[in-house]
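Enquirer: Quick check, what structure comes out for this input:
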Amino acid sequence: MAKPYERPDKQKKNKKGATKGSGGKRRRGLAGKGPTPKAEDRVYHSAHKRKLERQRRDQGRHEREQADLVVGRNPVIECLHAKVPAEALIIAHGTGHDDRLSEAVLMANTRQIPVHEVPRRDLDNMTGNTLHQGIGLKIQPYKYADVFDLIAQVNERGENGMFVVLDNITDPRNLGAVIRSTAAFGGHGVIIPERRSAQVTGVAWRTSAGTAARLPVARATNLTRTIKEFKDNGYMVVGLDAGGEHTLDTFNGATDPVVIVVGSEGKGISRLVRENCDVIMSIPTADWVESLNASVAAGVVLSEFARQRRTS
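Expert: Predicted structure coming up:
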């Protein structure tokens, strides 16, 4: 009987001897891969996304804390008149001299602010455009106060505190005007959110007419928690909003420690902040006027509260 066909290259297995090995592949596959990376280091994990968001937030905070550059001849002169803390006056080479430029240099020399002349291209790069009129003023980063320190300082002096909290205010001119009104009517400070809010920049400095140097401004990471802290310290929280149960004509609690919460003209006060207010108060106006600008509304209420405190 004929044998079955076998391929000549086929290797017969030797049941008694050693078989062909894997070359160590299995052994390497069984080897450990090291410690498991942290959740925030794994690109597919939600913790990694939170880490990136935290880094972006920290970078944004760092950028906000960098020195601010105010440009333009009139804005620079206004800042110098307001005695805004400045690091340097920057003038581009070839800038035409006039009375305003001479006045800016004279005030800078009087206040011992260094005057630097730089190529025009350098000033273009600093500002991101060419609309600087050849002059810029480098403003020092504003030093914000701590909310808890402000409350403690007022308590130590035995005074009835009056603070303004700004919610959804993104225009630095409104912030500067509120700072000025708060200082004028005997307020003790202004509190702003740390994010999504106008900060004390050169524009706010100018609008405050220099009062930002004397009235403390604090930043809060969470307005709702900050308002609860005021309430725990005996403050009445008054939110300004149209259609409130009280009006400025009928409210007479300004002689006690009080916090005035002002929202933006469009969005108003945030829902959670509103829910934590003790009183929602409106300002009587003519029927055909929709609403008041935030800084104007704050000034009206501060003026009335100051009057009640003077006559009490």
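Enquirer: use CA for all of it now, contacts and neighbours both
Expert: OK.
Enquirer: how near is the residue nearest to residue 179 when sequence neighbours are not counted to residue 120?
Expert: Counting by Cα to Cα, 6 or more residues apart in numbering, residue 208 is the residue found nearest to residue 179 once chain neighbours are left out, at 5.9 Å. Noted for residue 208: a distance of 30 Å to residue 120, by Cα to Cα, to the nearest Å.
Enquirer: just residue 140 next, same as before
Expert: According to Cα to Cα, residue 140 stands 22 Å off from residue 120.
Enquirer: Please provide the structure for the following sequence as well, for comparison with the first:
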Amino acid sequence: MDRSHSRQRSNAGSPKRPKTEGNGPGPAARPGGSAKGPSGPAHRAHWLFGVHAVLAALANPKRRKERLLVSKEAGQRHGEALDKLLALPGAPPAHQANREDFMSALPDSAVHQGLALQCAPLTQPHLEDLLAAPLPETARRPVVLVLDQVTDPQNVGAILRSAAAFGAQAVVTTGRNAAAESGVLVKTASGAFDHTPYIAVTNLARALESLKTAGYWSLGLAGEGKRTLADAKSDGPVALVLGAEGSGLRRLTRETCDELVHLPTREPISALNVSNAAAVALYELLK
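Expert: All right, here's what the predicted structure looks like:
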């Protein structure tokens, strides 16, 4: 079914080293709606790392950047790009860093590629503001990804990367039991985090109802879905809903979706990782 007719367009010393970088709390959300402030703890600076993640964050005028660490090798390899980005308004002070500097700032497991940026979390839009904004001219069709308590930051980062690559409008997630902005998530997104809105909502069922009111047909990915995504998709706006691996979609989320659909996988592998499923589904919807 197509609801498209009803869519309304209208400079400090070495930082303290975090011991681990786990999921932590989900992106901060306000009751009944989407994130009012930055994802994660309000305005608390943290470290991003990796070439694509850091370059995208430096290029984002909405980012509050505090300090940039650059290894000698990375400075030589990416010097031209860094010179341009560091000439922009709001650029942070850059410091040539050695191995010990990176070890002091980042978790042991961080693959930093010679670049690390200390910055504040991004302030994300409200869902209602996203729905009221006109689509970019380059958009093929309105598609929003909705994540039901997907907590793994690498999965979420990969989903954001696919969302940016295929042209989804945004990724909507739960305010609790979700992956907050972190170095691991942003590194896995490979620059996509600073291009694709990551919106937290307190009540996912209510957010789905808002999407439906705005003209989106909500399709939940579930193995027991009677039709395939290809058979069920329409030409109008789509909210694609994915659940956590193992538990899948929660009961209320299932009941709120317009339809449950599946991807036609074959034995012996009957299920995909949630980030792989998101990529396949986005290709089907936006090809």
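Enquirer: What TM-score do the two superposed chains give?
Expert: The TM-score (TM-score structural alignment, normalised by the length of structure 2) is 0.69; 237 aligned residues with a Cα RMSD of 3.5 Å.
Enquirer: coming back round to it: could you check which of residue 208 and residue 120 of structure 1 is surrounded by more residues?
Expert: residue 208 (27 against 19; other Cα atoms under 10 Å).
Enquirer: can you confirm residue 160 of structure 1 is in a helix?
Expert: No: with DSSP: H, G, I helix; E, B strand; the rest coil as the criterion, residue 160 of structure 1 is coil rather than part of a helix.
Enquirer: for it, what are its contacts?
Expert: Under the criterion of Cα atoms under 8 Å, 6 or more residues apart in numbering, the neighbours of residue 160 of structure 1 are 154, 255-258.
Enquirer: do the same with residue 159 of structure 1
Expert: The contact partners of residue 159 of structure 1, by Cα under 8 Å, 6+ apart, come to none.
Enquirer: Pull the number of nearby residues for residue 206 of structure 1.
Expert: Residue 206 of structure 1: 27 surrounding residues under other Cα under 10 Å.
Enquirer: Shouldn't it be within a helix?
Expert: Yes: according to three-state DSSP, residue 206 of structure 1 belongs to a helix.
Enquirer: re the thing from before, identify the residues contacting the residue nearest to residue 179 of structure 1.
Expert: Counting by Cα under 8 Å, 6+ apart, residue 208 of structure 1 makes contact with 175-180.
Enquirer: now, among these, which is nearest to residue 68 of structure 1?
Expert: Taking Cα to Cα as the measure, residue 68 of structure 1 lies nearest residue 176 of the contacts of residue 208 of structure 1, at 15.2 Å.
Enquirer: And that closest one, what's its match in structure 2?
Expert: Aligning on TM-score structural alignment places residue 176 of structure 1 opposite residue 157 in structure 2.
Enquirer: Over to residue 300 of structure 1?
Expert: Taking TM-score structural alignment, the alignment pairs residue 300 of structure 1 with residue 280 from structure 2.
Enquirer: For my notes, confirm its match occurs in a helix.
Expert: Yes: under three-state DSSP, residue 280 of structure 2 falls within a helix.
Enquirer: Could you measure from it over to residue 258 of structure 2?
Expert: Residue 280 of structure 2 is 20 Å from residue 258 of structure 2, where distance means Cα to Cα.
Enquirer: do residue 230 of structure 2 as well
Expert: Residue 230 of structure 2 is 15 Å from residue 258 of structure 2, by Cα to Cα.
Enquirer: What of residue 117 of structure 2?
Expert: 42 Å.
Enquirer: what are the ranges of the strands in the stretch 201-312 of structure 1?
Expert: Counting by DSSP state E, counting those that start in this stretch, the stretch 201-312 of structure 1 has strands at residues 217-220, 236-240, 246-247, 258-263, 279-282.
Enquirer: The first one against structure 2, how far on average?
Expert: With mean Cα distance after the TM-score superposition for structure 1, strand 217-220 of structure 1 departs from structure 2 by a mean of 1.4 Å once superposed.
Enquirer: what does the last one give?
Expert: Between strand 279-282 of structure 1 and the aligned residues of structure 2, the post-superposition mean distance stands at 0.5 Å (mean Cα distance after the TM-score superposition for structure 1).
Enquirer: so what's residue 164 of structure 1 up against?
Expert: By Cα under 8 Å, 6+ apart, residue 164 of structure 1 lies in contact with 182, 187, 189-191, 259-262.
Enquirer: Residue 163 of structure 2 belongs to a helix?
Expert: Yes: assessed by three-state DSSP, residue 163 of structure 2 belongs to a helix.
Enquirer: Aligned counterpart of residue 63 of structure 1 in structure 2, please.
Expert: Using TM-score structural alignment, the partner of residue 63 of structure 1 in structure 2 is residue 41.
Enquirer: if I look at its match, how far off is residue 182 of structure 2?
Expert: Residue 41 of structure 2 sits 11 Å away from residue 182 of structure 2 when distances are taken as Cα to Cα.
Enquirer: Look at those two and report which has more neighbours.
Expert: Higher neighbour count among residue 41 of structure 2 and residue 182: residue 182, with 22 against 18, using other Cα under 10 Å.
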